[in-house]
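>>> What follows is a predicted protein model with its sequence.
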Amino acid sequence: MSSTTATKSGAGKTVLITGGSGYVAAEVLNAFLSRGYNVRTTVRSEASAEKINKSHSKYIDQLSFVIVKDLQTPGGFDEAVKGVDGVIHTASPFFLQVENNERDLIKPAINGTLEVLKSVQKNNPDVKRVVITSSFASIVDIFQGGRPGYTYTEKDWNPTTYEMAASQETPGAISYCAAKTFAEKAAFDFVKENKPNFDITTICPPMIYGPGATDLKHLNTSAADIYRLINGSEKTVPETNFFSFADVRDVGEVHARAYESLEAAGQRYLCASSGYTYQQVADIIRKDFPEKRDLCPEGTPNAPYPDVYKVDNSKVKKDLGMEFRPLQTTIHDMVAQFIAIEKA
């Protein structure tokens, strides 16, 4: 990893990071706090603020909090954006099983993003950059499946229509992916139509893994996805649906670099390390953690990598100088943390 973090480039500056209690947000916080920025973050409750103070205790003097209970409330971010130098918008609903796709997934994603941008435009002309956490979900064409021979880049957009995503016949996972697309497009359209003082940069990570668990009873979706492979609950190696991953620590770092880079203005970045399969994950766990071999499904060890799409991360490497952690490091660090928590 690069040593930019040692330069304290953010000393004396303040950024707002929305949704500070999230899995990705924790590493976005680390990336900015370690650079010396003061970080104001939105949370839904005092309990969430306490949790962040505890997990980022060495930076407690640089942290402050604003409670925003609902991302969609008009003007809900007005106070939060005042007096900051920049904004990093990570907050977004992540549920796949919902009662109503439009109400519970699509509208909150779009409105939450637009409310942040409106608040910045109305209340803080000093902000020059807003970085938005989007997703590989807004790039991938789910209906093409594994799509052998294809390479996804930042030029690709998920083609799901609003009508299809809003339909109750459509599975939540497809609507969730579409919601990320609509929110990201809405942000670019907002800048084009309103010509605010700021530009935006969007970050599109695929499956995100890496350490970040604090207790095993309340695991986020990503942590639960890997923990099931060491707790005996999975008897077979699961089917891989998304053939691309990033380490959560790298995703945090990309947000900070995108904020500080002049070149990143108006860009979207596919923030991925490489392809992966659950078979590769199981192989790493069984090799690195012999004590978990009996609980981790064996599958077909060292199976050849399937003929599926690739992801091109050359743009984020070139523009932002990123190097990504390999799967082995990410899974090893994640499982080591699970085992430490189990022992504690």
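Structure received.
>>> hey, let's count contacts and neighbours off CA atoms from now on
OK.
>>> So which bits of stretch 272-290 are buried?
Residues of stretch 272-290 classed as buried by neighbour count (16 or more other C-alpha atoms under 10 Å): 272-286, 288-289.
>>> Count the neighbours of the closest residue to Lys128 other than its chain neighbours for me.
Among residues not flanking Lys128 along the chain, Phe198 sits closest, at 4.0 Å (C-alpha to C-alpha, 6 or more residues apart in numbering). By other C-alpha atoms under 10 Å, 20 other residues sit near Phe198.
>>> Against that first model, consider the following:
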Amino acid sequence: MPAVSSPAKVLVSGANGFLAVYIIKDLLERGYTIRGTVRSESKNAYLLNLFKKEAQDGKFELVVVPDITAPGAFDEAVKGVDAIEHTASPYHYKADDPSEIIDPAVKGTIGILESVLKHAGPQLKRVVVTSSISAIMSPESNGVLTEKNWNDSSITQVRELGRAADQGAKYRASKSLAEKVAWEFVEKNKSKIAWDLTTLCPPFVYGPILHDVRSPEELNSSMALFYEAIFTKRKTLGELAQIQSGWVDARDVSLGHVRALEVPAAGGERFILSGGEAIWQDWFDVLNELDIPDFNVPVGTPGAGKAFKYKQTFDNSKAKEVLGIKFHEKPETALDIVNDLRAKGW
């Protein structure tokens, strides 16, 4: 199956996002040339300064794609690239009408693939789409989940309830539908394309902040939850006790994107990128054991996570075996996040 290596040119959509900036950094450090897309010129300055040397050397450029749902939005951006990392997709729990979150996810994904088909050129070898564990699991899921699982129940709930569906279902449906249309597009057009598709499915993603965030209020959803739980303590212990989830370090997700381009066997596959499962008590325990000077962490019920029975767990063996990822452990991730956010004065 096709694969790429540096100094190939890679298009990264949603270049100013939490994960995208990590991906760009890792690819540039490996010698790739990057074209990133942003929604407006105002998003350019931070990234062009962050990757100043690469921009001056012609290794990093940005193009504006103001509306990823518009027909032909990516027509110019895809021209001449060897691979694509499609990370641009909304992540929030604020949609009234489900279309507010589903349309950007689905139309953005199908739109970039349509542009690829028409304009990318024969040099394109691989398209990697950032999906989500939400495309694999639903609240009804039980046991060990693998890449063979699909979340169809959230799609059904949204179709049946519309605006009345819960916010989690709306988000999960957007990720399931976006990934499904990508695989359907490839199957439908397999006689016309020489490139292949890889999808990556992470759960909650935590890590130090590289992208342009000037206050805690601007944090992306995963990191906002971490900040609220550990720093502000606005989430009560009772509220946090209801949350069980998979988690992964942002640096591992970024490495997954790099390896998804470079490993031939990754083509045509989907991967769960999960570092493991956690309840918030685990993070409390880890941080209290680290005993960071002048930093108070909730105590909760120490050790409660060790006996916790998860309703669902995620099998990450495929990512380890095919992509060669060695996932971060909680102590390193937690310490790096705390040091980073404290250095920002938060």
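Noted; the coordinates are in hand. As the structure is a prediction and not an experimental result, all values here were calculated from the model.
>>> Report the TM-score for the pair.
Superposed pair, TM-score by TM-score structural alignment, normalised by the length of structure 1: 0.91. Supporting alignment: 328 aligned residues with a C-alpha RMSD of 1.8 Å.
>>> and the residue nearest to Lys128 of structure 1, what pairs with it in structure 2?
Correspondence of Phe198 of structure 1 to structure 2, assessed by TM-score structural alignment: Trp195.
>>> same thing with Phe143 of structure 1?
Match for Phe143 of structure 1 (TM-score structural alignment): Glu140.
>>> mind listing what the corresponding residue of structure 2 for Leu63 of structure 1 touches?
Aligning on TM-score structural alignment places Leu63 of structure 1 opposite Phe60 in structure 2. Residues near Phe60 of structure 2 by C-alpha atoms under 8 Å, 6 or more residues apart in numbering: 33-36, 51, 54.
>>> Setting the sequence-adjacent residues aside, check what's closest to Phe60 of structure 2.
Here the residue nearest Phe60 of structure 2, using C-alpha to C-alpha, 6+ apart, is Ile34, at 4.8 Å.
>>> try Gln157 of structure 2
Residue nearest to Gln157 of structure 2 in three dimensions, not counting chain neighbours: Ala165, with 6.3 Å by C-alpha to C-alpha, 6+ apart.
>>> and if you look at Cys177 of structure 1?
Ala137 (4.6 Å).
>>> How many residues are close by the one you found?
23.
>>> follow-up on the earlier one: quick one: the contacts of Phe60 of structure 2 as TSV, columns for distance to Asp97 of structure 2 too.
Shown next, in TSV, are the contacts of Phe60 of structure 2 (distance: C-alpha to C-alpha, whole Å):
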residue	distance to Asp97 of structure 2
Thr33	39
Ile34	35
Arg35	33
Gly36	30
Phe51	38
Glu54	41
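>>> Just those residues: which are in helices?
Glu54 (DSSP state H).
>>> which of the contacts of Phe60 of structure 2 map to contacts in structure 1?
Mapped onto structure 1 and checked by both residues aligned by TM-score structural alignment, their matches' C-alpha atoms under 8 Å, those keep the contacts 33-36, 54.
>>> distance of Thr202 of structure 1 from Glu298 of structure 1?
Thr202 of structure 1 sits 38 Å away from Glu298 of structure 1, taking C-alpha to C-alpha, to the nearest Å as the criterion.
>>> Which one of these two is surrounded by more residues?
Neighbour count, other C-alpha under 10 Å: between Thr202 of structure 1 and Glu298, Thr202 has more, with 27 against 17.
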